[in-house]
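Enquirer: What follows is a predicted protein model with its sequence.
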Amino acid sequence: MNFRHSERRRSFPSTDPASLMSFCAVSGGRSSRCASVSGLLRAEIIYPGMFTSNDARLLTILADLAGAAAENARLYQWTQELSITDGLTRLYLRRFFNQRLEEEINRFLEFKAPFTFCILDLDHFKRINDKMGHLGGDQVLMQLADLLRGEARVTDILCRFGGEEFALLLPYTPSQSGLIMAERIRQHVAQRVFQVLKDEINITISVGVAGCPEHAQTAEGIIAAADKALYLAKRDGRNRVVLSGEEA
């Protein structure tokens, strides 16, 4: 707490406090081995020797309350993140992604802003699980998620859509531009060497792409269009990108 710039503080000619006390804002309890410093509480008086032991006790209590409040805010943010992110890949969960998709639909209806939606499926994932076990499969999913995160722009929304499926929402992006981005991602995945347990493996993905408004103008419709395009990509050999409405 700093009153240096308050009107009351500026009414005095001196700007250097004669008495100063600072207390660490501690979360977790001062006597706890898990205690941590989350901030600093500072008090000033222009007259020397004006702080009493009661002032010190009061400021210690205030500092502890501030530390507890900061810790509660941190925990709240953490629980909020847990509620919308997948524990394995650290990507958004599908229910949060669906909310964002609805927001993009509403943005289009109001402002005519196009967007592209992609479903990405890891090819032959069952073979990876059968050969390397679920631990190996999890490592592949985590590394693939990291690669996708690196490919996405700041405004893009990534999620784990289910199992080995991922979804990518590209706001303000026409479908042809989204198709180019999806193809670039597919190529980068195919070129990447994945470190799984003690082995090095290569994987591929199939991608279905759909755009709003040309392929659908509802959340259900855009998902169905991209899902059908993904089916065509997998039917015709996998490791490819198909735009909705195109015969692969």
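Expert: Happy to help now that I have it.
Enquirer: rest of the way, CA atoms for contacts and neighbours
Expert: Fine.
Enquirer: Name the residues that touch stretch 183-199?
Expert: Applying CA atoms under 8 Å, 6 or more residues apart in numbering, the external contacts of stretch 183-199 come out as 136, 139-140, 143-144, 147-148, 151, 200-207, 239-241.
Enquirer: Return the residues in contact with the closest residue to residue 213 other than its chain neighbours.
Expert: Nearest residue to residue 213, sequence neighbours excluded (CA to CA, 6 or more residues apart in numbering): residue 114, at 6.4 Å. Contacts for residue 114 (CA under 8 Å, 6+ apart) come out as 108, 171-174, 211-213.
Enquirer: Likewise for residue 220?
Expert: By CA under 8 Å, 6+ apart, residue 220 lies in contact with nothing.
Enquirer: That one belongs to a strand?
Expert: No: in this structure, residue 220 is helix, not part of a strand, as judged by DSSP: H, G, I helix; E, B strand; the rest coil.
Enquirer: what's the longest helix belonging to the chain packed up against?
Expert: With DSSP state H applied, the helix covering the greatest number of residues in the chain is identified as helix 53-84. Here helix 53-84 touches strand 19-27, strand 36-45, going by 3 or more CA pairs under 8 Å, 6 or more residues apart in numbering; DSSP states H and E.
Enquirer: and here's the other structure:
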Amino acid sequence: MRFFSNIRRIIGTWAAYHQKTTLLILTVFALYSYFHFGLEVGSWMLTAWRIFAIALLLLLLFSPLEPKDTYLVETKETPQPEIADKPENEKDVDIIRELSEEYYLKTKRDTVKDYKLFLSKILSIVKRTFAAHSAVIYLRDQGTSLLRQMCIVSDEEHVMEDKQYMQDEYIFKEIFERNSSFLSNEAEEIKSLLPYYPESVNILSLLAAPVYINDEISGVLIVDGLEYNTFSGDDIHFIETYGGIIAETIVNYNNLLEFENSTRLFSFFYEVSRGLNSNLKFEEILDLLLSVMQNIIHYDRLTISAYETGSDQAKIIRIVGQVDDFPEGTVFPLDEGLTGWIIRKRKPILIYDLEKDDHFIPRYTSKEKINYNLRSFLGAPISYHDICFGAVTVENYKPDSYQEHHKKLLVMLANNFGVALERSHALQELEQHATTDGLTKLHNYRMFMQRIYEEIERAVRYNSNFTLLMLDIDHFKRVNDQYGHLAGDKILTQIAASIKNNTRNVDFACRYGGEEFAVILVETGLEKALLTAERIRKNIEHLDSNFKGNTIHVTVSIGAVEFPNSSKDVESLILEADKALYRAKSEGRNRIVAYKEKSETII
């Protein structure tokens, strides 16, 4: 049975490559069958010849005479060379090598789709070569013990597709323990080894080989048959050769995929870098980071934590996904959890499966509840040179979700955002120097002029109002002359703090110049504004400024004007506030004067 199967297979393969020759042989045999060509009619030689011719004709007719292009991928530019004078199995090996080279050199492709289609073509040739009932390839996920069915070619109508198994079960256990090929012609043994058939299928022969990549078993190639001894020990060499070719294909595919991913990521990072170089503010950088992370790394929870400079703790400032007991704003120490370690050491962490550890590893603090729902953990510091701004971490419900290439990607991304944050911080400092008074830390005159134009525009657009206060320290020159400029500076900072403490966050306070201050009370009418002004005046009046054993008391005069009034522009509004302030000075100081059209009201 085995002998005739091999003869039929050899003749069929030869006929597929030499169709014209085969046709000629068939014709000659037909002629010899009907014409005796000198042989004596009725002789035993003629009878034997005809029996031989009929037998050979039947073998040729029922052999799988298929055209070459059913399993050869030909291109118009590069015709397939004829392969001759080789055993049948070696011919198929050469065919697959050519397919592999062509696949790798193609430039226009759907990578994943073409990869699976190519594996299907290889398995079709493997199945035909071994006269198998099915041919299957399983590949192991990188860094795991999980094998995933990549492709199956079978004559069986009902097979289990797209399944995955552990390497310590079924036929995979035999391959990984032996670290070599496996052959069996025992029906009962085979039945317990094959995972892809229903129980009704009776497989009588099995041959499997490991697929090695970088000297490690990365997959298993399997063929099976419905007849006893479909495979023999001689077939082991050939299936291992096919396994090697599949390994080459996988490596080529991974290289191609890595190249495509690198190209895509380079383009992506270029766009991100352009965005990061756009002088973004801190919150805008965080928003961009979240947007980027959604596109390149799958996660069930993402956390961004910020290091509190000069302390031993950090704070969660953004969280997406499962919150648990650690919402945004949670402060945690740097010496307990994984995130603190990332910030403290300024190094990334990759944990394939948190559940595999003997004890629970906290994310933030040793007091947090045990949570094994999130299995995979990956984190990287957001840093620039020796400065660490915080950390970004991602977690996934599935174990082994993140690998080394994910870690490299996250580190690259975090470094980019570290540069952006440093740039933002530097720009913020420059802006602060340009808009803040160095002594009092209030806004400066430049910022005041910008803000008052904005408030007038807003009041006109929304039909609202605001009140402007102008303050001047009474007899401030005497303080500088009697106690020195350092004493004067101390008083200026105290008055600035008093103004800040007695106004709202939405209000605007600035050092207008010298010993003068200005306050914009947003969406506040004159009546309420005068109450605020009085609170400021009284607070300053009761300030005790101690300087070198001396207690210094000062007072302020305040002019107030509401917008809208008769003023239509910034210059006239400031002039009216100055008029009210001058009136307060001339009327005895330490008082408030509210400007009204054609009159000033003294309080």
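Expert: That came in fine, so what should we check first? Just so it is clear, the structure is predicted and the values come from calculations on it, not from any experiment.
Enquirer: Could I get the TM-score for this pair?
Expert: Aligned and superposed, the two chains score 0.83 in TM-score terms (TM-score structural alignment, normalised by the length of structure 1); 234 aligned residues with a CA RMSD of 2.6 Å.
Enquirer: JSON lines please, covering the helices and strands packed on helix 53-84 of structure 1 and showing mean neighbour count and distance to residue 1 of structure 1.
Expert: Listed next are the helices and strands packed on helix 53-84 of structure 1 as JSON lines, based on neighbours: other CA atoms under 10 Å; distance: least, CA to CA, whole Å:
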{"stretch": "strand 19-27", "mean neighbour count": "18", "distance to residue 1 of structure 1": "9"}
{"stretch": "strand 36-45", "mean neighbour count": "17", "distance to residue 1 of structure 1": "5"}
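Enquirer: Make a markdown table from the ones you listed and add distance to residue 224 of structure 1 to it.
Expert: What follows is the helices and strands packed on helix 53-84 of structure 1, written out as a markdown table (distance: least, CA to CA, whole Å):
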| stretch | distance to residue 224 of structure 1 |
| --- | --- |
| strand 19-27 | 49 |
| strand 36-45 | 48 |
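Enquirer: Relative to residue 467 of structure 2, how far out is residue 525 of structure 2?
Expert: Residue 525 of structure 2 sits 6 Å away from residue 467 of structure 2, taking CA to CA, to the nearest Å as the criterion.
Enquirer: Would you mind listing the residues touching both of those two?
Expert: Joint contacts of residue 525 of structure 2 and residue 467 (CA under 8 Å, 6+ apart) are residue 562.
Enquirer: So between those two, which is more surrounded?
Expert: Per other CA atoms under 10 Å, whichever of residue 525 of structure 2 and residue 467 has more neighbours is residue 467, with 22 against 18.
Enquirer: Which parts of the stretch 151-300 of structure 2 are helices?
Expert: Using DSSP state H, counting those that start in this stretch, the helices of the stretch 151-300 of structure 2 run over residues 170-178, 187-191, 235-276, 282-296.
Enquirer: What range does the first one cover in structure 1?
Expert: Going back to what we said before, that points to helix 170-178 of structure 2. Following TM-score structural alignment, helix 170-178 of structure 2 has no partner segment in structure 1.
Enquirer: Next: the shortest one.
Expert: When structure 1 is aligned by TM-score structural alignment, helix 187-191 of structure 2 has no counterpart there.
Enquirer: these two touch, right, residue 45 of structure 1 and residue 20?
Expert: Yes: assessed by CA atoms under 8 Å, residue 45 of structure 1 is found in contact with residue 20 at 6.5 Å.
Enquirer: what number of residues lie near the residue mapped onto residue 72 of structure 1 from structure 2?
Expert: Residue 72 of structure 1 maps onto residue 423 in structure 2, with residues paired by TM-score structural alignment. With neighbours defined by other CA under 10 Å, the count for residue 423 of structure 2 comes to 20.
Enquirer: What separation do you get for residue 423 of structure 2 and residue 416 of structure 2?
Expert: Residue 423 of structure 2 is 11 Å from residue 416 of structure 2, by CA to CA.
Enquirer: one step back: would you list the helices of the stretch 151-300 of structure 2 in a markdown table and tack on distance to residue 545 of structure 2 and mean neighbour count?
Expert: Conversion of those to a markdown table gives the following (distance: least, CA to CA, whole Å; neighbours: other CA atoms under 10 Å):
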| stretch | distance to residue 545 of structure 2 | mean neighbour count |
| --- | --- | --- |
| helix 170-178 | 83 | 17 |
| helix 187-191 | 95 | 16 |
| helix 235-276 | 47 | 16 |
| helix 282-296 | 38 | 14 |
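Enquirer: out of the ones you listed, nearest to residue 212 of structure 2?
Expert: Nearest to residue 212 of structure 2, of all the helices of the stretch 151-300 of structure 2, is helix 235-276, at 6.3 Å by CA to CA.
Enquirer: how far is that closest one from where the chain is centred?
Expert: 18 Å (CA atoms, centre = their mean, to the nearest Å).
Enquirer: Could you do stretch 231-248 of structure 1 as well?
Expert: Relative to the centre of its chain, stretch 231-248 of structure 1 is centred 29 Å away, using CA atoms, centre = their mean.
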